[in-house]
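In: Predicted model and sequence below, questions to follow.
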Amino acid sequence: MARRHGYSVRELKSGRWQVLLRDPETGRYFGAGSYADPKQAEVEGQRAAAEQAGGTWLDPRRGEVSLSDYMAGWLAARKATGQHGDRYASEAARMARLHVLPTLGPRLLVELRPPVIRAWYDALVARRVAAAGTPGLVPAKSYRLLSAVLNTAAHDELIRANPCTIPGAGVERSDERPLVEPDRIGDMVEALPERWQAMALTAAWCGLRFGELVGLQRRHVDLLHGTLSVERPVAEVEGRLVAKAPKSRAGRRKVTAPGPLVPVLEAHLARFGEPGPDGYVFVGPLGGMPRRSNWSTMWRKASAEAGLDGVTLHDLRHASGTMWAQLGATAREIQHRLGHGSPAAAHRYQHAAERRDRELADRLGALMDATSIAQPSRKKPQPGAGTGG
């Protein structure tokens, strides 16, 4: 084993080459990683020794904690400090348990290098494609969660840098959702039981989310001024329905209902709403709040009956945002109405409106082509013909 200034490199029985660094406090040497290529080991040793001399060295032993242990503490801290709401905390814990920790959990943080992360991600994508024919959203969400955890580890100086470096891996690429035309909204609503028709109409014309609709109480509905106040959406967390403040300030908002929707809500409250200011607006026949699972079963049956297979309640919210954009609303106005924390989603609705405008223009062009009046006359002018005189 040849010793250099501040480090040494030795060959292990496995054939790999180990870097040994000198601890500046004790003077003893300790293992700081092994490499298949002796030249790479030399480079890493030189880099570490130079960082020690320059005061920027990060002791790799700080990262000798398993991802499983570190991630458990990270998730608990985010939930305790309110950085993760109940619903996302439950979802993040589930993603970690099912998609991240089975492969990477036993690994030490210091062992999580870009090739390890890439192998895990590629295998996750391959499994999802084999199971469903498409990656779906799981790989992107799982990668984004892991990247956030390791970004904190880098800030805590447990690792040198975040090893999640795959371009675009955390970007969700959802399939294009169907755009529900305004005249089809009525078909969808009529296929629903009467008790739930006002809820679907409110999603379509006010753009509220499922949890926001379920959380509406009588005191949130101002029939005189035609407004709905979104204050305490309901989320399902580990089987329990929990009402709490929106996860962002943008989510807490007042939405103006279109005039024709107000009498619909008034009639609904008279027949189906719970009594009292804290009574819930949308409840089942026995007074229970709707759950996503029960709602989805009923909705799928109604959408099939209406000839709108695959359309979801959330698609009605998308329809609301798109119609708002088509009417000329600015990105900020769409952002406020739909309760988005950033204008990025609002821009998507504007782009959807532009695509719809292009489709309508193309249809108009086809109509023009089919009519003789669309084409200017190509007859040659007769000799001596003029415009006046």
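Out: Noted; the coordinates are in hand.

In: Please count neighbours and contacts with C-alpha atoms only from this point.
Out: OK.

In: tell me the SS of the residue nearest the centre of the chain?
Out: For the chain, Glu172 is the residue whose C-alpha lies nearest the centre (CA atoms, centre = their mean; 6.8 Å). Of the three states, Glu172 takes coil under DSSP: H, G, I helix; E, B strand; the rest coil.

In: Now do it against Leu124, distance only.
Out: Glu172 sits at a distance of 15 Å from Leu124 (criterion: CA to CA, to the nearest Å).

In: and if you look at Asp362?
Out: 41 Å.

In: Looking at these two, which is more packed in?
Out: Between Asp362 and Leu124, counted using other CA atoms under 10 Å, the more crowded position is Leu124 (21 against 12).

In: three-state assignment of the more buried one?
Out: helix.

In: Now do the same contact list for it.
Out: Contact analysis of Leu124 by CA atoms under 8 Å, 6 or more residues apart in numbering lists His99, Pro139.

In: would you list every one of the helices in the stretch 101-250 of the chain?
Out: In the stretch 101-250 of the chain, the helices defined using DSSP state H, counting those that start in this stretch lie at 101-104, 114-132, 138-155, 182-190, 194-206, 210-214.

In: How about the stretch 251-389 of the chain?
Out: Here the stretch 251-389 of the chain has its helices, by DSSP H, counting those that start in this stretch, at 261-271, 292-305, 313-326, 331-338, 344-369.

In: Surely Glu157 is in contact with Thr56?
Out: No: applying CA atoms under 8 Å as the test, Glu157 and Thr56 come out as separate, 11.0 Å apart.

In: between those two, who's got more neighbours?
Out: Ranked by neighbour count (other CA under 10 Å), Glu157 and Thr56 place Glu157 first, with 15 against 10.

In: Now the more buried one. Nearest residue, chain neighbours left out?
Out: Leu58 (7.1 Å; CA to CA, 6 or more residues apart in numbering).

In: I'd assumed that neighbour was in a helix, is it?
Out: No: Leu58 is assigned coil when assessed by three-state DSSP, not a helix.

In: and it, what does it touch?
Out: Contacts of Leu58 (CA under 8 Å, 6+ apart): Glu157, Leu158, Ile159, Arg160.

In: Nearest to Val43 among the residues you listed?
Out: Arg160 (16.0 Å; CA to CA).

In: Let me know the distance separating Leu213 from Leu265.
Out: 12 Å.

In: one more structure, for comparison:
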Amino acid sequence: MANKGGHRRFGNMRRLPSGRYQVRYPGPDGLPRTAPETFARKGEAERYLSIVEAQLARHEWVDPDRAKIRLQDYAERWISHRPNLRPRTVALYTWLLGRYVTPYLGGVPLGRLDTPMVREWRATLLGNGVSATMTAKAYRLLRAVLMTAVNEDELIRKNPCRIPGADQEKASERPVLNMAQVFALADQVGERYRALILVATFGCLRWGEVAALQRQDINASTGVNRVRQAFTELRGVGMVLGPPKSRAGRRAVSVPAAILPVLRAHLGRCVGEGPDALVFTGPNGAAIRRGNFNKLTKWSAAVAAIGAAGLHFHDLRHTGNTLAARTGASTKELMARMGHDSAQAALIYQHATAEADRAIAEAVNDAVKAEQRRGKKAPKRERKRRGDPDDGAAGMLAKVS
């Protein structure tokens, strides 16, 4: 039989036959609770009771029995209960969980997760060759799941995902095509897909958005395209037609008048007469699957031919966004065109064009300084022979510098 230890004002402890100390205390509902672990020393048990007493006083106490749920079970429930998740997002979260989280941490109770354990998990992923991008995605998912456990379900007191920079993806800078390359690519992919390249680029459209355009969405006179829906490809399901990526994804986007002749020719040659006829289809008239597009257009050869080997289809939207930002459009205008709820993406493009503008100014400044140096080196009589005043424009520039 266990030996009872001393009593205290809050809770009590007893020494077990093993020599370790077991702690019990009343929860906020008055019912007795047992600490989830035993303690080697009496002082450790005393400190635990003091901490619990303080947490109860500050209303920060979390029932350790509720935190015994396994991470895998909680995360799967989290995904199924999240409101307004698009099917593709559900598929992505489920895949990330099963591939990168569950095999390592799935059996760990929430209450036992801590920052060193999360840090070790992340290091293991990277050590096993998982890319920094995928590791960051898995980390963000885990952090979001555990944030709900802290703030909404109150299963744990704090989120153990506290690793600076672990959520950041350091993706390489994607290429931006120039105007000549855009039109050259449109020619390279063939007549059936020429308009698709131009509309996707100059309309700043995502793949799912451009693939879901219907005849009723296109105004071939004004160049206004309505984005009402988008295709999503789900593994094991196929093409699913649904709303755009976000609320801001529903928008009207104008394309340049210069590409309207190509668009009109495409509508007359490749698109059915009904209002719901898809604008861009494969040779059999069905919606184009993203995985088939590269084969249909001989994409690798096409992008190599224009000097942009390795270009991704999404880089066309990146190109369109960059061209739009260079026009001096406001953040709100760029957000509306790109279909973003957040200003973050628009600000990135504006920052990039601001940097380009500064680079131009610096290049001009270098040219001015070079001219100043040439002017100073020229003999005075040579400047007089040319009719240059001693203290003219070049002199003023020299003084300013």
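Out: Happy to help now that I have it. None of these values were measured; they are calculated from a predicted model.

In: would CSV of the helices of the stretch 101-250 of the first structure with distance to Ala329 of the first structure be doable?
Out: Below are these laid out as CSV (distance: least, CA to CA, whole Å):
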stretch, distance to Ala329 of the first structure
helix 101-104, 44
helix 114-132, 38
helix 138-155, 31
helix 182-190, 17
helix 194-206, 14
helix 210-214, 22
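
In: Indicate which one of those helices is closest to Gly284 of the first structure.
Out: helix 194-206 (7.8 Å).

In: and the closest one, what does it pack onto?
Out: Counting contacts by 3 or more CA pairs under 8 Å, 6 or more residues apart in numbering; DSSP states H and E, helix 194-206 of the first structure packs against helix 182-190, helix 210-214, helix 261-271, helix 313-326.

In: What range does that helix cover in the second structure?
Out: Residues 191-203 of the second structure are matched to helix 194-206 of the first structure when aligned by TM-score structural alignment.

In: Now that stretch: buried residues?
Out: Arg192, Tyr193, Arg194, Ala195, Leu196, Ile197, Leu198, Val199, Ala200, Thr201, Phe202, Gly203 (16 or more other CA atoms under 10 Å).

In: is it fair to say Leu8 of the first structure lies in a helix?
Out: If you look again at residue 8 of the first structure, you'll see it is Ser, not Leu. No: assessed by three-state DSSP, Ser8 of the first structure does not belong to a helix; its assignment is strand.

In: Give me the number of neighbouring residues for it.
Out: Residues lying near Ser8 of the first structure (other CA under 10 Å) number 22.

In: just Gly236 of the second structure next, same as before
Out: 6.

In: again with the one 3 residues further on
Out: When neighbours are counted by other CA under 10 Å, Met239 of the second structure registers 17.

In: Trace it over to the first structure, please.
Out: By TM-score structural alignment, Met239 of the second structure lines up with Leu241 in the first structure.

In: of the contacts of Leu58 of the first structure, buried ones?
Out: Using 16+ other CA under 10 Å, the buried members of the contacts of Leu58 of the first structure are Leu158, Ile159, Arg160.

In: ok, for the equivalent of the second one over in the second structure, nearest residue in space, not its chain neighbours?
Out: Residue correspondence to the second structure (TM-score structural alignment): Ile159 of the first structure is matched to Ile156. Beyond its immediate neighbours in the sequence, the residue positioned closest to Ile156 of the second structure (CA to CA, 6+ apart) is Val150, lying 5.2 Å away.

In: My read is that that neighbour contacts Cys161, right?
Out: No: the pair Val150 of the second structure / Cys161 is not scored as a contact, 11.5 Å apart, by CA under 8 Å.

In: of those two, who's got more company?
Out: Set Val150 of the second structure next to Cys161 and count neighbours by other CA under 10 Å: Cys161 wins out with 22 against 16.

In: Can you tell me how far the residue nearest to the more buried one when sequence neighbours are not counted is from Trp61 of the second structure?
Out: Nearest-residue entry for Cys161 of the second structure: Arg143, 5.6 Å, with adjacent residues in sequence omitted and distances by CA to CA, 6+ apart. Going from Arg143 of the second structure to Trp61 of the second structure by CA to CA gives 21 Å.

In: and what of Lys399 of the second structure?
Out: According to CA to CA, Lys399 of the second structure stands 71 Å off from Trp61 of the second structure.

In: Looking at these two now, which is surrounded by more residues?
Out: A count of neighbours by other CA under 10 Å puts Trp61 above the other of Lys399 of the second structure and Trp61, at 19 against 9.

In: and that one, what pairs with it in the first structure?
Out: Matched to the first structure by TM-score structural alignment, Trp61 of the second structure sits across from Trp57.

In: Was I right to think its match contacts Arg47?
Out: No: contact between Trp57 of the first structure and Arg47 fails when scored by CA under 8 Å: they sit 9.1 Å apart.

In: what's the neighbour count on the aligned residue in the first structure for the residue nearest to Cys161 of the second structure?
Out: Matched by TM-score structural alignment, Arg143 of the second structure corresponds to Ser147 in the first structure. Other residues near Ser147 of the first structure come to 18 when the count uses other CA under 10 Å.
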